[in-house]
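Here is a sequence with its predicted model. Questions after.
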Amino acid sequence: MLCHGQGQAEILPLPLSGPAYAIANEAYGAYNRKDYDLAIAKAREALRQRDDAGQLRKLIALAERDKDRRDHPERYPDARPKPGYLDGNRALRAYAEGDYERSAQFARKAISQAPKNADYRMMLIEALQRQQRLEEAEVATHDAVQALGPQPALSRRLQSIHEQMAVVKAAQGYEALARGDNDTAVSYARDVVQRYPQEIAYRRLLVSALIAQQQYAEARSAATEALALKGNDATLLAQRGQMRLRLGDKPGAQQDFAQALAVGNLPLREQASLYAAMGQPRQALERMQQARDAGELQPGDEVQMAYFLSQSGDDHAALAVFKRLDRQNGLKPKEVQDAAYTAMRASEDAQAIAYFDRVLDYQKAGDLKMPDQQVFDTRRAVSDLSREWGVTNTTTYRGASTSNGLSGTPSRSNDSVQNSTEVFWRPAGYRDARFVELYGRVTDTLWNKESGNDKGMDALQGAVGVRIKPFSEYNVMAAFERTFPLAGSKVDGDWLVRLGYGSSIGTDLRVDVPSWWTSQLYAEGGRYLNDKRNYFNSEWQLGRSFRLDRVSPRLVVFPHVVAAVDYDSKMRSEVDALGRTKTSSDNAGGAGVGVGVRYWFRETAHKAPQSYVDFSVQYREKVFGDDSAEGVFARLTYSW
């Protein structure tokens, strides 16, 4: 074998095989029969076919020596076999036959008879190396040095053994990495790197093992040390780039990825991954398609094409790939989860629901591990996607509804109780939160403090309209509706144009923590076209939600602070019962505190709670403008 260090390790002879083995066997047989001429002839013929077989040269030398002793005994008056000769010869023959275990046994016997014989000791070392009994070979080499003293051949052999041991340990490290035993892999990798710090292959193993162990900072440092030895190693650059990305160093990661691609010797599929990490999904897709055409894709690789298509913004094409692979071989649970979100972004609501249902089934069966809140969020996605219609009933005491930002319009009198019931329908479905709703609403003033204002049947009015939410990312909604009197009420009909915006954090139920911060902001502006009346309502709440598990895990209380601003171009000064003029303007702003209680219900195994009852009460102090900004405000909402 070739060394992995600085020098050249000793090369072990290949075992004899084929015709050379048969002729060599005949040579050894002839030698044992003391037919030395035939042994020499056969050995030379075998050596002609395998000139690297040094054991045959030894056999020729032994046969010529023994033939000379036989033919000229007068030259050897004291000739007799040397100690260990017979066992050494047996070890040599067993080695030539490939029986390395017997060769080692005979070599040990020969060494016990002739401890100073270098040939016997070298035969033992070689036989042990052939069996990969490297620790024993190392001990045998040290024993030889102790018996014979330092020798270049023994030093080279010891280096060869150590390199073999490093290769074996590295292979064991990769095997441990493959079976998920990352600690063992790191241990083997550290050992071989310490023995051979200049060998890049071992450093790659160490980096890979540290990554698998999730020691990202240490993996980055190990990759940097390796790159100091070989600056243009594409694999190490890609690995270090991944670690930099995980550790938040995006510019450094981009630099490493670009340099790794510039080296140009990475497989196409790995180039695709780097382009994707650099935010270039189109180039990533091109490389993946090239890898597919070249037959380089491994099982499961083709699903990456769906991810690259999705990253490039083509969710429809990505969903098509997911569907095809699902039909052909079936998607893995994690891939089904990704396909569900892709289908949702592509506005394929039915397909997204089907994938999410499978995800929840996988989670229940234990095939896909998900935190509790992620399971709930998945069920919430199913609820949102499957909703086609709904009903909302809101009763307010002083103030507009904030249930969806476009459900209530201001009344001329603030000190009143109003009720509004609305039914909506989404004809095209959820469409990734870019839906269109058709709605109808009935509104009435149930009570009014001022006797002169309409209430009851006199204040009953209806409305029909259409509203649109054009953006997935932003909760902006526009509406156009027609209001009209009902049951002969005194309300004037009008056309109303409305624009609303909402932003919320933590308004949905949480199942992972007992309490959480909650904020919700809504703002709405509108214009009555006939009446030439403009209005603006806004409210911001900030507080902390607490789940009342002792009562019900679906019951939440929400103490909060509140700020509200209203504007109405038709606000008028009013005179109270004592003849005093109240502070009046066309705007009002107040701030205060409040508490809300919400109970969630109507859920299934695959759907989060779809309905709730919410009651909130607030007290506000006037900050500016009209007196309507201060006092008690209450709201009761039932959402189905």
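Everything's here; your move.

use CA for all of it now, contacts and neighbours both
Will do.

would you say Ala291 is within a strand?
No. According to DSSP: H, G, I helix; E, B strand; the rest coil, Ala291 belongs to no strand; its state is helix.

now the helices: where do they sit in the stretch 201-350 of the chain?
Remark: helices assigned in the stretch 201-350 of the chain by DSSP state H, counting those that start in this stretch are 216-229, 234-246, 250-263, 268-277, 281-293, 303-311, 315-328, 333-345, 349-365.

and the helix or strand following the longest one, what other elements does it pack with?
Right, helix 349-365. For helix 349-365, the following helix or strand on the C-terminal side (DSSP states H and E) is helix 372-386. Counting contacts by 3 or more Cα pairs under 8 Å, 6 or more residues apart in numbering; DSSP states H and E, helix 372-386 packs against helix 349-365.

Report the inter-axis angle for the helix it packs on versus helix 372-386.
Calculated by axes from the mean of the first three to the mean of the last three Cα atoms, to 10 degrees, helix 349-365 forms an angle of 150 degrees with helix 372-386.

Show me what counts as buried in helix 349-365.
By neighbour count with 16 or more other Cα atoms under 10 Å, helix 349-365 contains the buried residues 349-353, 355-363.

element containing Val442, please.
strand 436-448.

who does the next helix or strand after that strand touch, helix- and strand-wise?
From strand 436-448 onward toward the C-terminus, using DSSP H and E, the following helix or strand is strand 461-468. Helices and strands touching strand 461-468, by 3+ Cα pairs under 8 Å, 6+ apart, are strand 436-448, strand 476-485.

what's the nearest residue to Val436 if we skip its chain neighbours?
Ile468 (4.5 Å; Cα to Cα, 6 or more residues apart in numbering).

burial count for the one you found?
17 (other Cα atoms under 10 Å).

just the one 5 residues further on next, same as before
Using other Cα under 10 Å, Glu473 has 9 neighbouring residues.

From Ser585, how far out is it?
36 Å (Cα to Cα, to the nearest Å).

go on, Leu521?
Counting by Cα to Cα - Leu521 and Ser585 are separated by 24 Å.

Check Ala608 too.
Ala608 is 45 Å from Ser585, by Cα to Cα.

which of the two has more neighbours?
Neighbour count, other Cα under 10 Å: between Ala608 and Ser585, Ala608 has more, with 22 against 18.

and that one, what is it in contact with?
By Cα atoms under 8 Å, 6 or more residues apart in numbering, the contact set of Ala608 is 376-377, 379-380, 382-383, 602.

Assign it to helix, strand or coil.
coil.

Can you tell me the SS state at Phe424?
strand.

doesn't Ala234 make contact with Leu261?
Yes. Using Cα atoms under 8 Å, Leu261 makes contact with Ala234 at a distance of 7.2 Å.

For these two, indicate the residue with more neighbours.
Ala234 (22 against 19).

which non-adjacent residue is nearest the residue nearest the centre of the chain?
With distances taken as Cα atoms, centre = their mean, Lys334 lies nearest the centre of the chain, 9.5 Å away. Using Cα to Cα, 6+ apart and skipping residues adjacent in sequence, the residue nearest Lys334 is Leu368, 7.0 Å away.

same check, this time on Gly462
Val442 (4.5 Å).

Return the residues in contact with the one you found.
420-422, 460-463.

let's bring in a second model and compare:
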Amino acid sequence: MGKWGGNYLGQTALRAALTALLLLAVLCSGASAQVAESGPPLEGDAYTAAETAYKAFGQGDYKASAASSAEAVALRPDLLRLHLLLIDSLIAAGDLTRAEQATKTASAAFTGSQELEGRQANIRQRLAQQPASEGYKALERRDAKAAVRAARSAVEYAPDSISYRLLLLSAQLADNDLPAALATATEAIARDRANYVPLVWRGYINQRLGKRADAVSDFNAALAIPGLTATQQKNIRLIAADAALASSDFNAAIELLGSYSRTDPKVITRLADAEGARQQRGTLPNNSNNMPTPVQECSTTVNGVVCELEAPAVLSTLIPGASPEEKAAKEVFEAKERAYRAERDKDYSLAIVEARKAVQLEPEVAASRLLLVNILMAAGRPGEAEAEATKAIEAGHSSAEIHAQRGYARSKLRKFSGAMSDWETALKRGLPPTQAHDVRLALADAALASNDPMRALRALQKLSVSYETAIRKAYALQALGRKEESLAEFRTAERLAKTAMQSDGALRAQINTLVELERKPEARVLFDQAIAQGRLGSIRDADIGYLAVAVGNDEIALARFDRAHARGQLPARATIDAGYTAMRRFENPKAIAYLMEGIDAKAEGRIDIDDQKLFETRRTVSDLARVWGINTSVSYGKVGSAPNPFLTTTVPSSYTSQLGTEFYYRPEGIGYRNGAIFELFGRLFETLYDQSGGPTGARTTQGMVGARWKPFSSANLVFEVDKLFALGDAARDDTLLRALYSYTVGTDLRVLDASWPTWYVYAEVDRFLEKRQLVVITEGRFGRSFRLDPISSKLVFFPHAVLAANYDDSFANPEAYSAGVGGSLRYWFGETKYMAPPSYWELTLQYRWRLAGDQRAQGIFAQTSINY
């Protein structure tokens, strides 16, 4: 195979190594933990610096966090949590050199700290990534000496990483420095005695050095390691057989492989060489140094980079004259090897052709059929893989492995029911432990996707506790409504997570589950702690924004929405939610901009919301954008049915008509704060008609100026102060205090419903201070609104029943109670693309019957108004 270590340095190993580097980067992105410490509390400049650092970390500004935390550490070096914050900030900022120095400084002051030891290990792992990457690249370009130098540097940074030691070993083999490679293998064995790979490598190196006895000892020690899979055992035996053949120890080779099927190409090739040479039918070179080099394949798992050894493909070295059985086996072997090579090179078309040829040559061999199925799956052709697996099963080659593979194919095709049935069959027939573990996890995933959580729990029952099992149990329990149990499993998953992405996902699920359990305060504490510690970093900003909204942290929510928007990463669906978040933060211009962006996204088909939701969004823009308005009304009814701002009191039970006009202004910044409203206004009132002959016109002109405040976003309670001033001799100078409350349902325009229930209740208390007068009014209207689409989609008719009560201590009989019927016509106007119609004209006509009290409760009541 030459000095380059066979296929180990091929593209597969390089891709695995680079993937490992990315995984290590995620593993080491954890943030600071809170530590219980004694000593004086954090206060003053140190407190300010620490608070600034935590906030900057939570917002992703790691350089600023590092600067502020360094200031905090300088002021309070006795607090471990500040050192941890500095270290985490430097790691997140990518300044690993300073992070390592900060860790050394902290370790000198806080000896034995597990938090510092963990961070130091993470930092050194990350520092090892660069030289390791350089080592792989050097091997790829066949610069063995540069690879050795780089790999040594990686090992110095991360001495416990077996994958880096195996990189060094490969570089030394490439440099043909067998003594150094032997020393590296021995050091790796001492670091991880449960790993068979360094032992087999040392056996290979001892074999090449002519130390046959030591090689045999190493191979036997590798085979004795408990927990090896059948595949691992077989490959060790094949490699040991290569060593035996290289030493002409044919009996040892036959003993190693004699229990395996002779239909296996790798087995039959080696057995044929050993048996043929032993029977003097062929010759084999007796050269220990000519042993084929094992193939090392590395892959990234939840436990880091894991390397496996595979026996290389070899061709028979027999002289011509082999038996027909051996010739047939060789032909099959060569077809399979071409298939394997083509698959490794991602030439799937050739791999499939060669695999089909192997099936044709030995249709009775299940392994060839399984090879074809596996290659079809690797080629992304699950439909064909399912068909081939079905053919194999129908041809009598049913096995646990073929059912497992058909299950994976069906899962890819989203045929979850069939996939689960196959996997359950495979488990009943028996699979190697590792494969059974993976099948159970896949079965649980399919059950969850099929909304069958109990089946998922059954699949997971026999698995040991791990992140993979806990996270799936958590989601299954959640689907069953057993949220308290799911919360416990999410916590277990977070504790056992091996990567930041896994930990963040489990933590996020905990927070959401607490919200669903109506334990929002706990969810808020958990979320705020995570942000302060720099966690949840693997989750997108927009999703963090939604999580923050769920727990009620609008400050973080808006910051994350803003950051995602600035980076072009805010989904169109999130723009409306970002707008409402900005509204709750009283940032009205930003809220309007986000909501308008959402309205545009709906118009362009980038988000799918119904027209009513769109209308409500446009209504919110109308409310946010309003700075001023005018209300004008003309009313007709009995005296005393409404507050009387005039100096004179007309004869009870007579009809009057009054004109009222108001201009109001909402000051920017305080005028509209998420539904809480403050307005300044001026009003003019005038009596237009008096049935009893009382004053009308200019004599009754009444002026008012004042302010009103609606302090609550969700409750329509308004407090008002008015200063009345007389503009006519029948008007009054006075001061009025008012409180108003209303609750409404269905009073706004709707765009999806042609009709809808509508009702509202209204209460008002008026207290005049100078001319002592108390007025109380209550009214309720109950009916159904109908949109008059044949005339206009903006015209609404509201027939209703009315109940009213009135108290006015300026009358001889202060109380009046009535019930009646009526109808209103309301026409909405003034809409734009971004604003729902902000203005309306309304006409109301009612007739009320007195229930009790004064006669003013009975009669016609009419009003026309414009709200602009």
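Thanks, I have it. Computed from a prediction, not measured in an experiment: that's the story for all the values here.

how about TSV for the helices of the stretch 201-350 of the first structure, with distance to Gln55 of the first structure added?
Shown next, in TSV, are the helices of the stretch 201-350 of the first structure (distance: least, Cα to Cα, whole Å):
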stretch	distance to Gln55 of the first structure
helix 216-229	41
helix 234-246	44
helix 250-263	47
helix 268-277	48
helix 281-293	50
helix 303-311	56
helix 315-328	59
helix 333-345	60
helix 349-365	65
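
Of those, which is nearest Pro514 of the first structure?
helix 349-365 (22.7 Å; Cα to Cα).

sorry, back to before: what's the counterpart of the residue nearest to Gly462 of the first structure in the second structure?
Using TM-score structural alignment as the criterion, Val442 of the first structure maps onto Leu684 of the second structure.

Its match and Gly637 of the second structure, how far apart?
Taking Cα to Cα, one finds Leu684 of the second structure at 19 Å from Gly637 of the second structure.

Could you do Met704 of the second structure as well?
22 Å.

Arg338 of the second structure too?
Separation of Arg338 of the second structure from Gly637 of the second structure (Cα to Cα) stands at 99 Å.

the more surrounded of those two?
Between Arg338 of the second structure and Gly637, Gly637 has the larger neighbour count (other Cα under 10 Å), namely 23 against 18.

now stretch 420-434 of the first structure: how far from the chain's centre is it?
34 Å (Cα atoms, centre = their mean, to the nearest Å).

swap that for stretch 154-172 of the second structure, please
So, by Cα atoms, centre = their mean, the centroid of stretch 154-172 of the second structure is 35 Å from its chain's centroid.

Give me the contacts around that stretch.
With Cα under 8 Å, 6+ apart, stretch 154-172 of the second structure has contacts from 5, 121, 124-125, 127-132, 135-136, 139, 144-145, 147-148, 151-152, 178, 180-181, 184-185, 188, 191-192, 198, 305-307.

Sitting in strands, which of those residues do you find?
Secondary structure from DSSP state E places 305-307 of those in strands.

Would you mind giving the residues you listed as TSV with distance to Ser486 of the second structure and neighbour count added?
Supplementary listing: these in TSV, determined by distance: Cα to Cα, whole Å; neighbours: other Cα atoms under 10 Å:
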residue	distance to Ser486 of the second structure	neighbour count
Val305	30	20
Val306	31	18
Cys307	34	19
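
so who does Gln129 of the first structure touch?
Contact analysis of Gln129 of the first structure by Cα under 8 Å, 6+ apart lists 137, 161.

right, and the residue nearest to Val436 of the first structure touches Ala479 too?
Yes. Counting by Cα under 8 Å, Ile468 of the first structure does reach Ala479; the two are 6.4 Å apart.

What's the separation between the closest residue to Asp233 of the first structure other than its chain neighbours and Gln198 of the first structure?
Residue nearest to Asp233 of the first structure in three dimensions, not counting chain neighbours: Leu227, with 6.9 Å by Cα to Cα, 6+ apart. Noted for Leu227 of the first structure: a distance of 11 Å to Gln198 of the first structure, by Cα to Cα.

same check, this time on Ser401 of the first structure
Ser401 of the first structure is 72 Å from Gln198 of the first structure, by Cα to Cα.

so how many other residues sit close to Glu616 of the second structure?
17.

now it: how far from Glu489 of the second structure?
Distance from Glu616 of the second structure to Glu489 of the second structure, by Cα to Cα: 40 Å.

and what of Pro790 of the second structure?
From Pro790 of the second structure to Glu489 of the second structure the distance is 58 Å (Cα to Cα).

Which of these two has more residues huddled nearby?
Neighbour count, other Cα under 10 Å: between Pro790 of the second structure and Glu489, Glu489 has more, with 24 against 7.

Confirm that Pro799 of the second structure sits in a strand.
Yes. Assessed with three-state DSSP, Pro799 of the second structure lies in a strand.

show me where the stretch 201-350 of the second structure has strands.
Assigned by DSSP state E, counting those that start in this stretch, the strands in the stretch 201-350 of the second structure fall at 295-301, 304-310.

List the buried residues of the longest helix along the second structure.
Secondary structure assigned by DSSP state H gives helix 114-140 as the longest helix of the second structure. Across helix 114-140 of the second structure, burial judged by 16+ other Cα under 10 Å covers 115-116, 119-129, 131-140.

same deal with stretch 139-156 of the first structure?
140-142, 144-145, 154-156.

Does the counterpart of Thr864 of the second structure in the first structure fall in a helix, a strand, or a coil region?
In the first structure, the residue matched to Thr864 of the second structure (TM-score structural alignment) is Leu636. Of the three states, Leu636 of the first structure takes strand under three-state DSSP.

gap between Leu636 of the first structure and Asn537 of the first structure?
Leu636 of the first structure is 18 Å from Asn537 of the first structure, by Cα to Cα.

Between these two, tell me which one has more neighbours.
More crowded of Leu636 of the first structure and Asn537, by other Cα under 10 Å: Asn537, with 25 against 20.

What strand or helix carries the residue mapped onto the more buried one from the second structure?
Structural correspondence for Asn537 of the first structure with respect to the second structure (TM-score structural alignment): Ile777. Here Ile777 of the second structure, judged by DSSP H and E, is contained in strand 773-787.

Next secondary structure element downstream of the top helix by length along the first structure?
For the first structure, the longest helix by residue count, based on DSSP H, is helix 152-178. Going down the chain from helix 152-178 of the first structure, the next helix or strand is helix 182-195, by DSSP H and E.

For Met596 of the second structure, see how far away the counterpart of Met370 of the first structure in the second structure is.
Aligned by TM-score structural alignment, Met370 of the first structure pairs with Ile609 of the second structure. Per Cα to Cα, Ile609 of the second structure is found 14 Å from Met596 of the second structure.

Spatially, what comes nearest to the counterpart of Gly596 of the first structure in the second structure if we skip its sequence neighbours?
Aligned counterpart of Gly596 of the first structure in the second structure: Ser824 (TM-score structural alignment). In this structure, Ser824 of the second structure finds its nearest non-sequential neighbour in Thr844, 4.3 Å apart by Cα to Cα, 6+ apart.

Before I go, just wanted to say thanks for your time.
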